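Enquirer: Give me a model of this one.
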Amino acid sequence: MDVFPLGLWLDLLGTFVFGISGALLAVRRELDVFGIAVLSVAAGLAGGMIRDALLGATPPTALADSRNLLTAIAAGACAFFGHRLLAKLNKPVMILDALGLGLFAVSGCGKALDFGLDPLPAILLGVLTAVGGGAVRDLLVVETPRVLREEIYAFAAMVGAVIVVIGAGLGFSETSTAVVGVVAVVAIRVVSALRGWRAPRAPR
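Expert: Here you go, the predicted model:
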């Protein structure tokens, strides 16, 4: 039996990169080691927990499998000890956030399809999975969630989820579909951030 199926790999990778993004935000806000751990766990696990709760998959994978919690804690530890090195990267939080967004959009939509949801609800759940952790992270430090204020964000996650639905419908390999979906989300998110693209706003 494969103890590391594709969905688990996507969840663990998404948990790690989102966990680091949460921990780096905590470091930037000068929080202590407990605050770093809290933001790392919240950013890494909240999206998957929201997904599982809506699917009725209880207990959530984040609680049923200790590997998820350990991964989030490890991400916090990496940021705690290595934040100076990570800070030398160009916009590290944004890049990690984009990668986590793609991983969770793909895993959330894929799990929804596995539970028998129709394509449209599966896409919605993929988006919720992708933006949930970042939203909780931002709310804990009293910031307006990125999904509501920044460049193309939820749209990027939606594109990744749509790719998963199309790939499943056409019978493509889950792995290749997941890779294409993640790459598409990261590309859209990074390019939109660099060019300042934003979703339309209400006219003043």
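Enquirer: contacts, neighbours, all on C-alpha from now
Expert: OK.
Enquirer: Helices of this structure, residue ranges please.
Expert: Listed in chain order, the helices of the chain (DSSP state H) span residues 6-28, 33-55, 61-64, 66-87, 92-114, 119-140, 146-149, 154-169, 174-195.
Enquirer: Could you point out which of these sits nearest residue 203?
Expert: Residue 203 lies closest to helix 146-149 among the helices of the chain, at 15.7 Å (C-alpha to C-alpha).
Enquirer: so what does the closest one touch, helix or strand wise?
Expert: For helix 146-149, the contact count by 3 or more C-alpha pairs under 8 Å, 6 or more residues apart in numbering; DSSP states H and E identifies helix 119-140 as packing neighbours.
Enquirer: re the thing from before, okay, the helices of the chain in JSON lines with distance to residue 203 and mean neighbour count next?
Expert: Rendered in JSON lines, the data for these read as follows (distance: least, C-alpha to C-alpha, whole Å; neighbours: other C-alpha atoms under 10 Å):
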{"stretch": "helix 6-28", "distance to residue 203": "32", "mean neighbour count": "26"}
{"stretch": "helix 33-55", "distance to residue 203": "32", "mean neighbour count": "24"}
{"stretch": "helix 61-64", "distance to residue 203": "42", "mean neighbour count": "17"}
{"stretch": "helix 66-87", "distance to residue 203": "37", "mean neighbour count": "19"}
{"stretch": "helix 92-114", "distance to residue 203": "28", "mean neighbour count": "26"}
{"stretch": "helix 119-140", "distance to residue 203": "25", "mean neighbour count": "24"}
{"stretch": "helix 146-149", "distance to residue 203": "16", "mean neighbour count": "14"}
{"stretch": "helix 154-169", "distance to residue 203": "20", "mean neighbour count": "23"}
{"stretch": "helix 174-195", "distance to residue 203": "21", "mean neighbour count": "19"}
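Enquirer: Also this sequence, please, to line up against the first:
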Amino acid sequence: MTTSTALLLADLTGVAVFAASGASAAVAKRLDLFGVVFVGFVAALGGGILRDLVIDEVPPLAFADWRYAATAALTAGATFWLHPRLARLRTTVLVLDAAGLGLFTVTGTLKALDAGVPAVGACLLGMLTAIGGGLGRDLLTGEIPVVLRREIYAVAALAGAVAVALLDAFGRADAAGLTAAAVFVFALRLVSLRRRWSAPVATLRPPRTGARGPGS
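Expert: Down below sits the predicted model:
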């Protein structure tokens, strides 16, 4: 299997995983079939579309290659019909979401580097590719985006993107190195969930009550 074929399979696997995640969130919000498929499409392909627009690849791959849209739509549709079974597989969905995060981080960063984007910008684009769809999913379903909450999600994607950029800089961005980077993101996400790691949150002090005014 060539590297390009492996990356295509990784990309489509990530599309399917995030489409299922988006569709599951839409089903929980009681959207109709079209709404479920649309949210699944956005969750699966939103980050990639954003990346392609930034690197001036028009039309974005999600529209230029029918396999991406078809994979997202079919997976979201299947999730709509099979959601009673999937609802009992919350742990499995979280594992698949972590796998998709790793896959999209690697493919997004690598594509940005191949387009000539400097390393820092490529890392940011890799992170946005991985989290952009989830951001769109949460906004469409009226939730505070996961990436803005305490969970280690965007941080895991950014760490993986930095790993890919380093591998590319040292000429080690081969199948083994990229697989290791994806596994790193996957493992970091799962470990953070299991150990309940979180980013720091500002502590808000309650307003003082009963304070004396001047001259009292």
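Enquirer: Once they're superposed, tell me the TM-score.
Expert: Both chains were compared after superposition, and using TM-score structural alignment, normalised by the length of structure 1 their TM-score is 0.92; 203 aligned residues with a C-alpha RMSD of 1.8 Å.
Enquirer: before we move on, back to that, now tabulate the helices of structure 1 in CSV and tack on distance to residue 202 of structure 1.
Expert: Formatted as CSV, these follow (distance: least, C-alpha to C-alpha, whole Å):
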stretch, distance to residue 202 of structure 1
helix 6-28, 30
helix 33-55, 28
helix 61-64, 38
helix 66-87, 35
helix 92-114, 26
helix 119-140, 22
helix 146-149, 13
helix 154-169, 17
helix 174-195, 19
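Enquirer: Look up how far residue 81 of structure 1 lies from the nearest residue to residue 199 of structure 1 once chain neighbours are set aside.
Expert: The spatially closest residue to residue 199 of structure 1, leaving aside those adjacent along the chain, is residue 152, at 6.1 Å (C-alpha to C-alpha, 6 or more residues apart in numbering). Residue 152 of structure 1 sits 31 Å away from residue 81 of structure 1, going by C-alpha to C-alpha, to the nearest Å.
Enquirer: and what of residue 5 of structure 1?
Expert: From residue 5 of structure 1 over to residue 81 of structure 1 (counting by C-alpha to C-alpha), the distance is 30 Å.
Enquirer: Check residue 162 of structure 1 too.
Expert: Using C-alpha to C-alpha, we find residue 162 of structure 1 at a distance of 37 Å from residue 81 of structure 1.
Enquirer: ok, now residue 166 of structure 1?
Expert: With distances taken as C-alpha to C-alpha, residue 166 of structure 1 is found 41 Å from residue 81 of structure 1.
Enquirer: Then residue 52 of structure 1?
Expert: 32 Å.
Enquirer: likewise residue 4 of structure 1?
Expert: Between residue 4 of structure 1 and residue 81 of structure 1 the computed distance is 28 Å (C-alpha to C-alpha).
Enquirer: what does residue 129 of structure 1 give?
Expert: Taking C-alpha to C-alpha as the measure, residue 129 of structure 1 falls 28 Å from residue 81 of structure 1.
Enquirer: Residue 61 of structure 1 too?
Expert: Going from residue 61 of structure 1 to residue 81 of structure 1 by C-alpha to C-alpha gives 28 Å.
Enquirer: And residue 176 of structure 1, by the same measure?
Expert: Remark: distance between residue 176 of structure 1 and residue 81 of structure 1 (C-alpha to C-alpha) = 34 Å.
Enquirer: likewise residue 119 of structure 1?
Expert: The spacing between residue 119 of structure 1 and residue 81 of structure 1, counted by C-alpha to C-alpha, is 42 Å.
Enquirer: now swap in residue 106 of structure 1 and tell me
Expert: The span separating residue 106 of structure 1 from residue 81 of structure 1 equals 30 Å under the rule C-alpha to C-alpha.
Enquirer: re earlier: count of neighbours near the residue nearest to residue 199 of structure 1?
Expert: Applying other C-alpha atoms under 10 Å, we find 22 other residues in the vicinity of residue 152 of structure 1.
Enquirer: In contact with the equivalent of it over in structure 2, which residues are there?
Expert: Mapped onto structure 2 by TM-score structural alignment, residue 152 of structure 1 lines up with residue 152. Shown in contact with residue 152 of structure 2 (C-alpha atoms under 8 Å, 6 or more residues apart in numbering): 189, 192-193, 197-199.
Enquirer: Just name the closest of those residues to residue 13 of structure 2, please.
Expert: Nearest to residue 13 of structure 2 among these: residue 189, at 17.7 Å, using C-alpha to C-alpha.
Enquirer: what separates stretch 151-169 of structure 1 from the chain centre, distance-wise?
Expert: Averaging C-alpha coordinates over stretch 151-169 of structure 1 and over its chain gives two centres that are 13 Å apart (C-alpha atoms, centre = their mean, to the nearest Å).
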